[in-house]
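A.B. asks: Below are the sequence and a predicted model; questions follow.
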Amino acid sequence: MNLALWICAGLLAVVALTGGISKTFVPKEKLAAARGGGWTEDAGVGFVKALGILELLAAAGLILPAMVGIAPVLVPVTAVCWVLLMVGAMITHGRRREAGFVMLNLLYLALAAFIAWGRFGPGSFIG
């Protein structure tokens, strides 16, 4: 169980890091032109950058607290926050009729839900 949770957290952290870097450092116009980035046309630059920073924090929050042994409860808390972020992403892509991205976000949501369930429950770092 522990290995599966670490693998899922690692995969999700890579997704969050990749998305966070692109949203934080790539110009909005370039993001809008990329596949799946059309939603940025309707969003302000500050909003896109804020999402990017949240994703960078999520990448760190899924791995670092457990790795360094400081406040490991932040791992499942971060996973719950990722679930909420993916609900928003699914709504956004759903409104744009981008079913493929809705399904991808659903996969990420499922990974985060597994991490939250596992780290709050049977694979908890506490105890």
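C.D. replies: Looks like it arrived, so ask away.

A.B. asks: going forward, measure contacts between C-alpha atoms and count neighbours the same way
C.D. replies: Fine.

A.B. asks: ok, Cys81 - contacts?
C.D. replies: Neighbouring residues of Cys81 by CA atoms under 8 Å, 6 or more residues apart in numbering: there are none.

A.B. asks: cool, and Ser22?
C.D. replies: 31, 52.

A.B. asks: Tell me how far the host helix or strand of it lies from the chain's centre.
C.D. replies: For Ser22, the host element (DSSP states H and E) is helix 2-25. Relative to its chain's centre, helix 2-25 lies at 7 Å (CA atoms, centre = their mean, to the nearest Å).

A.B. asks: Pull out the buried positions in that helix.
C.D. replies: Neighbour-count burial for helix 2-25, counted by 16 or more other CA atoms under 10 Å, picks out 5-6, 8-9, 11-17, 19-20, 22-24.

A.B. asks: ok, second structure coming up, stack it against the first:
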Amino acid sequence: MNITLWIISSVLAAAFAGAGLMKISQPREKLAASGMAWAGDFPPGAVKAIGAIEVLGALGLILPAALGIAPALVAWAATGLAATMLGAAVVHLRRGEAKAVPVNAVLLILAAIVAWGRFGPYHF
């Protein structure tokens, strides 16, 4: 199960790092035009902050355990990313973008599995 949690963490880290870096590096208008219509409803600083949270969460899924420095932070990073996905699902539902919610749900479930495993029986 430990290897499975590492694999899930790696996949989540890649997904959140990519999404977060995109939000940080591109203007809000370009994000909204490229399919992230929700970005148009948020101030540019909020979109950048969401991107930063995603990148930091991605780093938190891997670096603490890989470096052996405060590995308990992996579970907290997973919990934070699960909460982020819950918030994203709420935003998409309120905007009538129900097609985006399954992606949020899958990422939330994967993050919750990592949090469960790292808080519980497979902690570092």
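C.D. replies: That came through fine. What you are looking at is a predicted structure, and each value in this text was computed from that prediction instead of being measured.

A.B. asks: What's the average distance for stretch 5-21 of the first structure when superposed on the second structure?
C.D. replies: Averaged over the aligned pairs, stretch 5-21 of the first structure sits 0.5 Å from the second structure after superposition, using mean CA distance after the TM-score superposition for the first structure.

A.B. asks: Quick one: the residues in the second structure that that stretch pairs up with.
C.D. replies: Taken onto the second structure by TM-score structural alignment, stretch 5-21 of the first structure occupies residues 5-21 there.

A.B. asks: residues making contact with the matching stretch?
C.D. replies: The contact list for stretch 5-21 of the second structure, computed with CA under 8 Å, 6+ apart, reads 50-55, 57-59, 61-62, 107, 110-111, 113-114, 117.

A.B. asks: quick revisit: C-terminal to the helix holding Ser22 of the first structure, what's the next element?
C.D. replies: helix 28-33.

A.B. asks: Mean deviation, that next one versus the second structure?
C.D. replies: Relative to the second structure, helix 28-33 of the first structure is 0.5 Å off (mean CA distance after the TM-score superposition for the first structure).

A.B. asks: average gap between the helix or strand following that helix and the second structure?
C.D. replies: Tracing the chain past helix 28-33 of the first structure, the next element assigned as helix or strand by DSSP H and E is helix 45-68. With mean CA distance after the TM-score superposition for the first structure, helix 45-68 of the first structure departs from the second structure by a mean of 0.5 Å once superposed.

A.B. asks: Where does the aligned residue in the second structure for Ile91 of the first structure sit, in terms of helix or strand?
C.D. replies: Using TM-score structural alignment as the criterion, the counterpart of Ile91 of the first structure in the second structure is Val90. Using DSSP H and E, Val90 of the second structure sits within helix 73-94.

A.B. asks: residues in the first structure aligned with the helix or strand just after that helix?
C.D. replies: Following helix 73-94 of the second structure in sequence order, the next helix or strand is helix 101-119 (DSSP H and E). On the basis of TM-score structural alignment, helix 101-119 of the second structure is assigned to residues 102-120 in the first structure.
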